[in-house]
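Colleague: Below: sequence and its predicted model.
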Amino acid sequence: MAQPKRKSSHSRAAKRATHKKLKNVPLTKCPNCGEYKLPHRVCPSCGYYGDREVLTPEE
């Protein structure tokens, strides 16, 4: 297999990898309050993760 003649710079390698970060993340509804949140994360509006309260929300 061919080897690169020179080291690719950080910016050039990062330009190639940007398509990995541009995907749409599906949002899910919180089972407790019904607000949309990122999957497998604590709900920012009510502080619940699944069926238990992890954080107390600040109001």
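Modeller: Received the coordinates, thanks. Numbering: from 1, shown residues only.

Colleague: switch to C-alpha atoms for all contacts and neighbour counts from now on
Modeller: Will do.

Colleague: For the protein, which segments count as helices?
Modeller: Per DSSP state H, the chain carries helices over the ranges 10-17.

Colleague: residues near the nearest residue to V25 once chain neighbours are set aside, how many?
Modeller: Spatial nearest neighbour of V25, excluding adjacent residues (Cα to Cα, 6 or more residues apart in numbering): L38 at 7.6 Å. Counted by other Cα atoms under 10 Å, the residues lying close to L38 total 14.

Colleague: another structure for you, compare them:
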Amino acid sequence: MAQPKKKTSKSRRNMRRSHDHVAVPNVIYCECGEPTLSHRACAVCGSYKGRKVTPDADAQ
């Protein structure tokens, strides 16, 4: 099997790995003040884009 002729420098190795990071989720704050992921209903109050989309747990 072929072997590298020279040692890969730390700089070149890290530049190659620059795109391997885990993306940070885009967190927004709901009207109730809780942090939620964008384009998803709030898990606490159940609202999305200013309107109620999920029923309350205490309403049953």
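Modeller: Ah, there it is. Owing to the predicted nature of the structure, the values given are computational and were not obtained by experimental measurement.

Colleague: my guess is the residue nearest to V25 of the first structure contacts L27, does it?
Modeller: Yes - shown here, L38 of the first structure and L27 form a contact pair, counting by Cα atoms under 8 Å, at 5.2 Å.

Colleague: Mind telling me what element N14 of the second structure is part of?
Modeller: Remark: N14 of the second structure resides in helix 10-16, with elements defined by DSSP states H and E.

Colleague: That helix - contacts with which helices or strands?
Modeller: Applying 3 or more Cα pairs under 8 Å, 6 or more residues apart in numbering; DSSP states H and E, one finds that helix 10-16 of the second structure makes contact with no other helix or strand.

Colleague: counterpart of that helix in the first structure, which residues?
Modeller: In the comparison with the first structure, helix 10-16 of the second structure aligns to no range at all (TM-score structural alignment).

Colleague: ok, now stretch 42-50 of the second structure?
Modeller: Under the alignment (TM-score structural alignment), stretch 42-50 of the second structure falls on residues 43-51 in the first structure.

Colleague: Please consider this matter closed, and thank you.
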